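# Quick one, what's the 3D model for this:
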Amino acid sequence: MKSNISRRPPPQRRRTNGGDDRLSNLPDEILCHILSFLPTKNAVATSILSSRYLSLWSCIPVLDFHDQPHLHSPQKFVEFVDQVLAGNKSSSIDTFKLSFENCTDLEPISSVNRWIEAVIKRRVVKMELSVFANHVDTGLPLKLLPCESLQVLKVGGDNGAVIPVSANSFPNLRVLSVCLSDPDNKVTKNLFTRLPKLEELTVEACYGKGDECFGEFWFKFVAPDLKKLHFVLRVMDDSPYYDLDFKIVIDAPRLEYLCVEDDYYGDYWVKNKLLATEVKVHVGEKCELLCFGHTYASADRAFQLLSRVATAKSLSLSYETMRALMFAHRDNALPTLHFLTKLEVFVMDHRGWHLLSYLLECAPNLRCLVVINKGNSEERDLNQGFYWGKDGDSYLQGDFRWSIGTSPAFLLLRKNKNEIRRLEKKEELNKVDEFRVQCKMLTFAVSRCG
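Take a look at the predicted model:
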């Protein structure tokens, strides 16, 4: 990046009562680098320190704007950003960050689009936008333009952002994080398939905010170098679940991390062999299975997703996912998890333990098990469980509530045939349910107390 900072020597050393003024002895380039870590408002404020700082802020290639000091006056914030962009002398912008929580009029939205265009013309590398314009009904959305230099793009907030989906819009983009409200298939089918250098992707899509939300929606994630994918699918509480269907295609041969948070039960198609080492699955939180006419079909989608990530080394399953798998397991055999060494599951009271026993039978190389009790809605503070590590140590995390009036008093861990360790919880109730899980490497047992 070409610098506009003059390479003049530092001024003559100054002394203060406390000794050397080391900051003033630094070259301009280093001072500008230090100022780049400050919000732009604070960087500009340093101009009152001395005449030397009058022009330093204008050479900083990092711009970080927050409207917090101007929440009640968006116009003042717009004027401040305009002045800084006009006064900035850097030939290129490394980072442009904008947090605009009170973007509620036509003029501020138009200004944001103007700023985006300005930094794109100056070959911005990293752009983070958090713009909230949900109270505006102007037909003027947040608009992003194609940018060859952009490598990191993060778009948050409720702003109806319009992102170009044509080929070569972002040829060098490596990190993308977007929030989308009621996106159409044109965006979700094309945007995530035309980013050839993408390595990290976070997508949060929310459906049900518009007047009409029904039909089939597609998401296609096709990226040869993608290593990390975090997909969040939100469905509004009052959305017609029966009229929605989601198809998700994942084609990422180098994927290492996959996290799925799906309020619904999307249909996931994983192409090629998924080699992700860490997988987190949280599906069906907004869906009550027993209320569906297609209960087993919906649950079977969760089962199929598990089958398609069966090569993971670390796997986390939410309670809602466990619930769906319990339905699907009635007619399907769980896949063998040959590579699984760490398993984390969420249970609710006494439910989930039966399925857990089958999961452990399918994980012959398991070394670490974490069980977390989700608890009742009135007992969120008790959402804890127990942990077992490969070194044989075990301990309880909080309070198990397996069923009304019962909870475990003893946890016996048998690492080998002759070695048994016991952890006693004296405050637990006397009567407990038996739970025995056996697999190749470990044995858990909870005994009944007398």
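# from here on, contacts and neighbour counts on C-alpha atoms
OK.
# For Val175, see how far away the residue nearest in space to the middle of the chain is.
In the chain, the centroid-proximal residue (CA atoms, centre = their mean) is His230; its distance is 5.4 Å. According to CA to CA, to the nearest Å, His230 and Val175 sit 12 Å apart.
# what packs against the host helix or strand of the residue nearest to the centre of the chain?
His230 belongs to strand 228-235 when assigned by DSSP states H and E. In this structure, strand 228-235 packs against strand 200-207, strand 257-262, with contacts taken as 3 or more CA pairs under 8 Å, 6 or more residues apart in numbering; DSSP states H and E.
# got those as CSV, with distance to Lys186 and mean neighbour count columns?
Shown next, in CSV, are those (distance: least, CA to CA, whole Å; neighbours: other CA atoms under 10 Å):
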stretch, distance to Lys186, mean neighbour count
strand 200-207, 14, 19
strand 257-262, 21, 19
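# Just put these in a markdown table and tack on distance to Thr406.
As requested, the helices and strands packed on strand 228-235 are exported to a markdown table (distance: least, CA to CA, whole Å):
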| stretch | distance to Thr406 |
| --- | --- |
| strand 200-207 | 40 |
| strand 257-262 | 32 |
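# which one of those strands lies closest to Cys291?
Of all the helices and strands packed on strand 228-235, strand 257-262 sits nearest to Cys291, with 17.8 Å by CA to CA.
# Beyond the closest one, next helix or strand please.
That would be, after strand 257-262 and using DSSP H and E, strand 267-270.
# next up, for comparison:
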Amino acid sequence: MEIERQSTIPNALPSNSAGNSSEDSVKRARLSPSNQGETQKPVDYISQLPDAIILHIFSFLTTKDAIKTSVLSKQWRSIWTSNQYMSFSLPPGSSRKSKSFTAFVNSVLSRSTAIKVKRFFFDAPCLALMQSSLDRWLQFAIKHHVEEVSVILNYRRQKIYALPQIMFCCMTLVSLRVSRCCFWVSSAVNWCSLKTLRIEHAELNDDGMMRVLSGSPVLEFLELKGCVGVKHVMVESKSFRELVIDSHEFRGQASMLRISAPHLLKLRLLGNSRGGEFTLDEVSSLIEAELNFNMKIFAHDKVKAYADLVKGLLKRLHHVTKLVMGSWCLQVLSLMEARDMFLPSLECRHLILLGAAGHEGVPEAIAKILESTRLLEKLFLQTTCTPNDMIELNAESVRHRVFAGEEFWNFVKWRIYQCLMHLRHVEIVDCGANLLTWEPILSLLKFLLRNALWLDKIVINSTNSKSSRAVERSPLLEEARILQSHPKCSPGARVIL
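Below is the predicted model:
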């Protein structure tokens, strides 16, 4: 074998009687002169990268880090000046460094050779001495046909920076995100290319909002987070696809937010939105909706008002095919009197209930929702061990309810039988619930296995738990084994843990 191996090597040399091993001879024979030169001087692949690749790498870096790459190669020393992606950040509490930070940004922009700026990100405390500089920096980006702008000001006491009016005439702008800025619009808006708009923690008014929306004919995504002052969101654009209202602040006369968007496809109402209500006027094109907001209730007389709010929203969302409901909405429905528990018929085929366990009366609310979703095919439940403290009621103001487990579901079977005719997929995601919290869910799963005609599978996913110590995994595993052997109405139904 050794002879055969050596014979296959080109120009193989015999062993040296002076003591040089045959392996050294073979290595020398394998290396041609050109190969030996390459070994001594390795190729500098970094220097050979095309400028387009280098600039693409810069798009993932802050401007400061992009400048640091100039030490990698001589060819990289000046390429950063043509970087089209600019990102400047000053951490909170760094006010002492504001002068050097301002000087750094001025230096970068003065040395920039980029014809176009694709992205300009700014994240820093809003200091008074930086306002005029920020105006100049934004003007620089606008004059260089910027496409993406993000201005995040870490200043919580007050909003002291007003966006320059030239910003509202940037026709190349595709994406805009502003946080803690004064969003005052005094003239017509010309955002003919804008597709994504995020406004966070800003004071708005209906007149300015109307100008913004009417001046954005191709807007696809709008998010209002922690905003105050606006009472109407009306979008007529046919390209409008998604609206997110997060932690809306109802204040003074603006105690109602009316939403009208005939071409909207997805609506999300999120966060803590105390002191008002949402009204949906024209949302006939919606296919997906999420009601995951909460409003603090201080007295029993508020329960019916907020229950009417949830029922009113569901009535306007009856046609959506995917519906997400948060824990607060479920609890509100669970606190309603039986005579008021009439929900509109829902056409959704995919239902997601978040935090849907561990609260008294919630199984009744789930049953009522299942009764209303007669075409339901996929049910998703998320459990949690964190109590929802958004609802504060005296014990005497709400009747005490006793949950009787599977007996309860058997009792309401006649009400939800149509849902059982279509349900195919059930998934439970555990976010740290204890076994007591799981009891209503487990009884529901047993009921579905016994009664859902076309059920394909039940998936119990406990891998997403926030705290492994918060879950009694052994009892849960045992319950899953019990489910696997539980009688099934659908022969092909599977239980997957």
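# that older thread, which residues sit against the strand holding His230 of structure 1?
Outside strand 228-235 of structure 1, the residues that touch it by CA atoms under 8 Å, 6 or more residues apart in numbering are 199-208, 255-264, 286.
# now swap in stretch 284-297 of structure 2 and tell me
Under the contact criterion CA under 8 Å, 6+ apart, stretch 284-297 of structure 2 has outside partners 246-247, 262-275, 303, 317, 319-329, 390-393.
# quick one: terminal-to-terminal distance for that stretch?
Using CA to CA, one end of stretch 284-297 of structure 2 lies 31 Å from the other.
# Give me the distance from it to the chain's centre.
Here stretch 284-297 of structure 2 is found 15 Å from its chain centre; the criterion is CA atoms, centre = their mean, to the nearest Å.
# need the contact list for the aligned residue in structure 1 for Leu204 of structure 2.
Here Leu204 of structure 2 is matched to Pro183 in structure 1, going by TM-score structural alignment. Contacts for Pro183 of structure 1 were tallied using CA under 8 Å, 6+ apart; they are Ala205, Tyr207.
# Give the aligned equivalent of Thr279 of structure 2 in structure 1.
Checking TM-score structural alignment: Thr279 of structure 2 goes with Tyr268.
# give the contact list for the closest residue to that match other than its chain neighbours.
Leaving aside its sequence neighbours, Tyr268 of structure 1 sits nearest to Ile248 (CA to CA, 6 or more residues apart in numbering; 4.8 Å). Shown in contact with Ile248 of structure 1 (CA under 8 Å, 6+ apart): Trp218, Phe219, Lys220, Phe221, Gly266, Asp267, Tyr268, Trp269.
# Ser357 of structure 1 looks like it's in a helix, true?
Yes: assessed by DSSP: H, G, I helix; E, B strand; the rest coil, Ser357 of structure 1 belongs to a helix.
# Which helix or which strand is home to the closest residue to it other than its chain neighbours?
Of all residues not flanking Ser357 of structure 1 in the chain, Val437 sits nearest, at 5.6 Å (CA to CA, 6+ apart). Using DSSP H and E, Val437 of structure 1 falls within strand 435-438.
# That strand - contacts with which helices or strands?
Going by 3+ CA pairs under 8 Å, 6+ apart, strand 435-438 of structure 1 lies up against helix 353-361, strand 443-446.
# contact partners of the last one?
With CA under 8 Å, 6+ apart as the contact definition, strand 443-446 of structure 1 has outside contacts at 408-415, 432-438.
# Just the buried ones among those, please.
For these, a burial check counting by 16 or more other CA atoms under 10 Å picks out Pro408, Ala409, Phe410, Leu411, Leu412, Leu413, Arg414, Lys415, Val432, Asp433, Val437.
# The strand holding His230 of structure 1 vs structure 2, mean deviation?
Mean deviation of strand 228-235 of structure 1 from its aligned counterpart in structure 2 after superposition (mean CA distance after the TM-score superposition for structure 1): 2.1 Å.
# show me where the stretch 1-150 of structure 2 has strands.
85-89, 119-124, 148-153 (DSSP state E, counting those that start in this stretch).
# Measure how the second one sits relative to strand 148-153, angle-wise.
In terms of direction (axes from the mean of the first three to the mean of the last three CA atoms, to 10 degrees), strand 119-124 of structure 2 departs from strand 148-153 by 0 degrees.
# chain center to strand 119-124 of structure 2: distance?
That offset, for strand 119-124 of structure 2, works out to 20 Å (CA atoms, centre = their mean).
# Show me the helices in structure 1, by range?
For structure 1, the helices defined by DSSP state H occupy 28-35, 40-45, 74-87, 106-121, 185-190, 295-308, 319-328, 353-361.
# Dump these into TSV; add mean neighbour count as well.
Formatted as TSV, the helices of structure 1 follow (neighbours: other CA atoms under 10 Å):
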stretch	mean neighbour count
helix 28-35	17
helix 40-45	18
helix 74-87	16
helix 106-121	17
helix 185-190	17
helix 295-308	20
helix 319-328	23
helix 353-361	18
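# What about the closest residue to Trp402 of structure 1 other than its chain neighbours, how many residues nearby?
Leaving aside its chain neighbours, Trp402 of structure 1 sits nearest to His350 (3.7 Å; criterion: CA to CA, 6+ apart). His350 of structure 1: 17 surrounding residues under other CA atoms under 10 Å.
# So which of the helices and strands packed on strand 435-438 of structure 1 is nearest Ser92 of structure 1?
In terms of CA to CA, the element of those nearest to Ser92 of structure 1 is helix 353-361, at 53.8 Å.
# mean shift between the closest one and structure 2?
Its matched residues in structure 2 lie on average 1.1 Å from helix 353-361 of structure 1 after superposition (mean CA distance after the TM-score superposition for structure 1).
# Specify, as a residue range, where that helix falls in structure 2.
The aligned range for helix 353-361 of structure 1 in structure 2 is 363-371, by TM-score structural alignment.
# okay, now Arg421 of structure 1: neighbour count?
Arg421 of structure 1: 12 surrounding residues under other CA under 10 Å.
# Ok, Thr95 of structure 1 next?
Quick note: Thr95 of structure 1 (other CA under 10 Å) scores 20 neighbours.
# how about the counterpart of it in structure 2, what does it touch?
With TM-score structural alignment as the criterion, the equivalent of Thr95 of structure 1 in structure 2 is Arg119. Residues near Arg119 of structure 2 by CA under 8 Å, 6+ apart: Gln84, Tyr85, Met86, Ser87, Val146, Glu147, Glu148, Val149.
# The third one matches what in structure 1?
Per TM-score structural alignment, the equivalent position to Met86 of structure 2 in structure 1 is Leu63.
# And for its match, the neighbour number?
25.
# My guess is it contacts Ser92. True?
No: Leu63 of structure 1 is not in contact with Ser92 according to CA atoms under 8 Å; the separation is 11.2 Å.
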